[in-house]
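In: return atomic coordinates for the entry below.
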Amino acid sequence: MGFSSDYRNKLVSATDAVAAVKPGDWVDYGAFCCAPETLDAALAKRQIELWDVKVRALAFPGIAAVSSEEAGNGRFIYNSWHFSGGERKSHDKGNCHFIPFVYHEGPSHYRNNIRTDVCMVRVAPMDTFGNFNFGIANSFQRAIIENARKVIVEVNENMPRCLGGAEESVHISEVDFIVESDNKALLTLPDAPVTEVDKAIATLIVEQIKDGACIQLGIGGMPNAVGKLIARSDLKNLGVHTEMLADSYLEMYEAGKITNNRKCLDKGKMVYAFALGSQKLYEFLDNNPVCASYPVDYTNSLHNILVNDRVVSINNALEVDLYGQVSSESSGYRHITGTGGQFDFAYGAYHSQGGKSFICLSSTTKDKEGKVISRIKPVFNPGTIVTLPRSITHNVVTEYGMVSLKGKSTWERAEALISIAHPDFRDELVQEAERMKIWCAANRNDEVLHMVGACA
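Out: Below is the predicted model:
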C-alpha cells in the first residue's frame, strides 16, 4: 500500500519535530516504555527559548531530561500520573508533580477534562497498512492522540508489535511528524528478589486460589513469589485480565497453568494494558495472538473485571492502619508511586463471582536510621495518602496470617489486623486501639487479650 511516500514526507529530525512546542503548551508523553526519550532530550535543549511548558508523563523510564534542574526554573513544569523511580527522585528535588487519579479514568480525562497541545509517543515501526503500534504500553495513548493538536511519533525498532485488543496503534494519517530514534533498548526490569517473607505471604494466598481463577498481579517480589508458586502448583485453566503483564505471567503460562479457557470475557486471551519485565517477555508479546493489548478504561473497567468469575487481585501496600485503610503510594509527605489500578482491581475483584482481593505487606520495615517499625499502624502519619478507603479493603496478608475485613466493625478490624502484625508491636497496637475507642473486652485474641481490661 502507498504509505512510504507519506512516511518520507513526515520524517524529520527530533530537533525539527519539537519545534512544534510553543510557550504555554501542554505536552503529553507516551506511558512507560512508550515515553519518547529521543524527543524528550531534544525538547530539553529548547529550555532557553521556551517558558511555561507543562509536560505530562506516566512512569518515565528513568529521569526525563525536561525534569532536570537545568530545565526547570519555570521553563518546564513536569507532571506524572504514576511515579517511576526516576520521577520519585525528581519529586524529591521539587522537579516533578503528581497527578492524582484512578487508572481506569485516564482516557476520560483526556476526552473531557484536559487539553493536549503536542503528543509525543514512542512506537514500533510502521506496518504495511500505515499503522504505528504502541507496543508494550497501550494505557491511554489513543485518548491522548485524539485530544492533541500535534502528534509526533518516535520510531524504535526494538518495540514489539503487540496485537489488540483495541486502540493499540495510530495510523500515519493521524501523525504530523515522524522521528527515527537511535533504537535504544527498552527498559527491562530485573527479576525482583523473593524473600522468605514474600514466600510465606504467597503460600497463604495461593491456598485461596481455585482452578479457573482469573489473575491480576501487581509488581514486586511478592507477586513474583505468587507466580512461581502457581507455576509449581496443581492449579489449572487460569485466566489473565490485568493492567500490567509481568514475567510471572510468562512463567505460569510456560508451566501450562494459564489457558484463559474459563474466562467469560476475552476467552482464550491474556488481556493487559501495559507490560514491564524482561526482554524474554517482550519477545513473547511480539505478534502473539494469545495476548491482547487494550486501553486501561477497558482492562480496569469495573464491569470488565467482574464479568469474569473468580477474579483474584493481588497487590502490595506500604502501610495499613487499624481502621483498614491502605496506603500504597506515599510515606508521609514523600510520594512513592501512585494509585494506579489498585483501587480498580480491589473493588472489581470483590464484586466478581467468587472473586477475592488481597493486599499484601511485610509486617515490618526499617526507617532511614535502621529502626524496625510496624507497617500495621494505629493511624497514618501526616501526609500519608489513602489508596484504599477502609470500606473497600478485603483481605490483608502478612507473613503472620491473613484476615478479611469485609463486614467487620472497627473493633473487629483492629483485632484482626493486630493478630497479623509483628508480635513485637502487638501490645503497643492494642494500647493505641484502646485510646482510639476501637478495642473492648469483647475482643478474644489470646495474644493480645492480656492488655485489655474493660471496654474503653
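In: from now on I want contacts and neighbour counts done on CA atoms only, so please keep to that.
Out: Fine.
In: which helix runs longest in this structure?
Out: helix 423-435 (DSSP state H).
In: one more, so I can put them side by side:
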Amino acid sequence: MSFQEEYAQKLTTADKAVQAVKSGDWVDYGFNCGTVHDLDIALAKYIPNLKDVKVRVGIEMETPKIFDVPDAQDHFSVYSWFYTGSERHYASKRFITTVPHRFSEMPGYYRNELPPIDVAMCQVSPMDKHGYFSFGPSGAMQYSVFQRAKHIIVEVNPKLPRCLGGYQESVPISKVDAIVEMQDPYVRCMPDSKPSTEVDLAVAKQIVKMIPNGACLQLGIGGMPNTVGSLLAESDLKDLGVHTEMYVDAYVKMAERGIINGRKKNVNPGMQVYAFASGHQEMYDYLDDNASCMAMPVDYVNDPRIIGQHDNMISINNIVNIDLYGQANGESSGFRQISGAGGQLDFVLGAYLSHGGKSFLCCSSTFMDKQGKAHSRILPVLEPGSITTDTRPNTQYVVTEFGMVNLKGVSAWGRAERLISIAHPDFREQLIKAAEKQGIWRRSNKI
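Out: Here you go, the predicted model:
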C-alpha cells in the first residue's frame, strides 16, 4: 500500500475521530500551537456523553472549547504543564490543576511515570513524500507522548511550518490511527508584545553588557527576555549561537542581521537548536524547511549536561519575586498558579556548568496591585503558597532596574545585603528590619 493509499484509508472527520475517547480515558491534547483545534471543537460536543475524562494540555494559546462545556467538572478534568491566561481564568472552577515538572524530564514522565495515554492527538504539518508528519514548532515531547499512546490522531494543518530536526521531530503514518484535516487552517500566534517599559530597558541594558561575542543564547518567556532580544538584534555583537527551550521572534531578527550564525558553538555548530517555537507568522515562515534550525526533543535541549557543553552559555529568564535568601519564584502569586516551572531551572543549572556561562533572573523591583499600591518583588521570605522555582544554591545573577548582583558563593548575610541593594529604595529600610529579625543582616560582614 502506498503512503497516499494509507492516508486515504485513515482519513476521517473530527466528529468521528473523537469517538475513540471513552469515559475514564487519559487524553493528550498537544502542546502550544500544536494543540488541536477541530478535534477540540468535536470533543466539546461529544464529551457531555462521557465521565472522568482526563485531558493534558500545555501553554494554551487559545482557550480550548472543552473548557466551556456546561458542568465541565462532571465530565472531565484538565492537567496543565504550564498555565497561560486560559488556565488561570478557569482554575477557580476546580476542573484544572497544574503538574509540577522540570521541562527536561517531561519525555521521561511520559515514558516511565505517567499512566499510558488512551488517546493522543496533536496538530501536524502535511505528510511528506516519505510518509512523515512534522510536529511543526511544538515537538518538544510529542514523540514520547505518541510512544505511550494506545490510539493516535493527527490533525493536519497545511499552514503549520515543517520544522526540521535531528530526531523525534516527526511521526510516520504507520504509527497513526486516524487523520483529520483542519477545515480553516491557521497557525496560532503570540499576541503582540507590549512596548518595552523604562524598567525593561534598564534591566536589559545591564544584561546585554555582560554578553560576549560568540555567546550562546537562551531567552525565556516574558517581557524582559524579549527586550534583551530586541536590544541584541540592534547590537554589534558577533557570532552568537542559539540553544534554547523556546524559539522566539528576536532570534529571527538576529539571524537575518547576521548576528546569529552559530560559528562558535561547541555543540551543533551553525545550528539554532530549540525545543518549541512560539511567536508571529514571520517566525513560523522562517522556521519552515529551514535547515539551519533544529527542532529537538526537550530532554536533549534542556539537559543541563548538554547546555553546559556550550561555552559562554547565557540564560535569561523572568521571575515573579525572590526572597532575601535567593529563593526565586518564577511561577505563582502566592497560592495562585500563573505559569509553570518550564525549563527555567534546567537553564539556570546548565548555564552555570558552561565555561564562561551566566544565568540571569530578571524582575522589576516593584509591581502595582489593582488598587494602585506598590509592592516589592524582593521579599523577606517568599509568601505562603509561592513556589521556589530556583533554589537558593542555584541562583546566580539577579537583575532589577536598580542593579545586578551575583549570589554564587555568597553567605546568607551577603545575599540579604546584595538583594536589598537592588530593591526599590522605598522598601530597603523595611527589608533591612526584616533581615535583622531573621538573623541575616550584619553590615560588618559582607561575605
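In: rewinding a little: what does the longest helix of structure 1 correspond to over in structure 2?
Out: Residues 425-437 of structure 2 are where helix 423-435 of structure 1 lands when matched by TM-score structural alignment.
In: which of the residues in that stretch are buried?
Out: 427-428, 431-432, 434-435 (16 or more other Cα atoms under 10 Å).
In: turn those into a markdown table, columns for distance to Asp288 of structure 2.
Out: Below are the buried residues of stretch 425-437 of structure 2 laid out as a markdown table (distance: Cα to Cα, whole Å):
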| residue | distance to Asp288 of structure 2 |
| --- | --- |
| Phe427 | 49 |
| Arg428 | 50 |
| Leu431 | 50 |
| Ile432 | 53 |
| Ala434 | 53 |
| Ala435 | 52 |
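In: quick one: contacts of the match of helix 423-435 of structure 1?
Out: 324, 376, 379-380, 416, 420-421, 441-442 (Cα atoms under 8 Å, 6 or more residues apart in numbering).
In: of these, buried ones?
Out: 324, 376, 379-380, 416, 420, 441-442.
In: which residue packs closest to the residue most central in space within structure 2, ignoring adjacent ones?
Out: In structure 2, the residue lying closest to the centroid (Cα atoms, centre = their mean) is Gly342, at 5.1 Å. Distances taken as Cα to Cα, 6 or more residues apart in numbering put Phe103 closest to Gly342 of structure 2, at 4.9 Å, once the chain neighbours are dropped.
In: kindly report the same for Val197 of structure 1.
Out: Distance criterion Cα to Cα, 6+ apart; nearest residue to Val197 of structure 1, sequence neighbours excluded, is Glu399 at 5.6 Å.
In: how much space separates Val379 of structure 1 from Thr116 of structure 1?
Out: In this view, Val379 of structure 1 and Thr116 of structure 1 are 39 Å apart by Cα to Cα, to the nearest Å.
In: compare the two (neighbour count), which wins?
Out: Taking neighbours as other Cα atoms under 10 Å, Val379 of structure 1 and Thr116 compare with Thr116 leading, 21 against 17.
In: map the residue nearest to the centre of structure 2 onto structure 1.
Out: Residue correspondence to structure 1 (TM-score structural alignment): Gly342 of structure 2 is matched to Gly340.
In: Cys293 of structure 2 too?
Out: That one, Cys293 of structure 2, aligns with Cys291 by TM-score structural alignment.
In: what sits against its match?
Out: 162-164, 269-272, 285.
In: from those residues, which land in strands?
Out: Applying DSSP state E to those, the entries found in strands are 270-272.
In: now render those residues as JSON lines, adding distance to Met244 of structure 1 and neighbour count.
Out: Below are those laid out as JSON lines (distance: Cα to Cα, whole Å; neighbours: other Cα atoms under 10 Å):
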{"residue": "Met270", "distance to Met244 of structure 1": "11", "neighbour count": "25"}
{"residue": "Val271", "distance to Met244 of structure 1": "9", "neighbour count": "26"}
{"residue": "Tyr272", "distance to Met244 of structure 1": "6", "neighbour count": "29"}
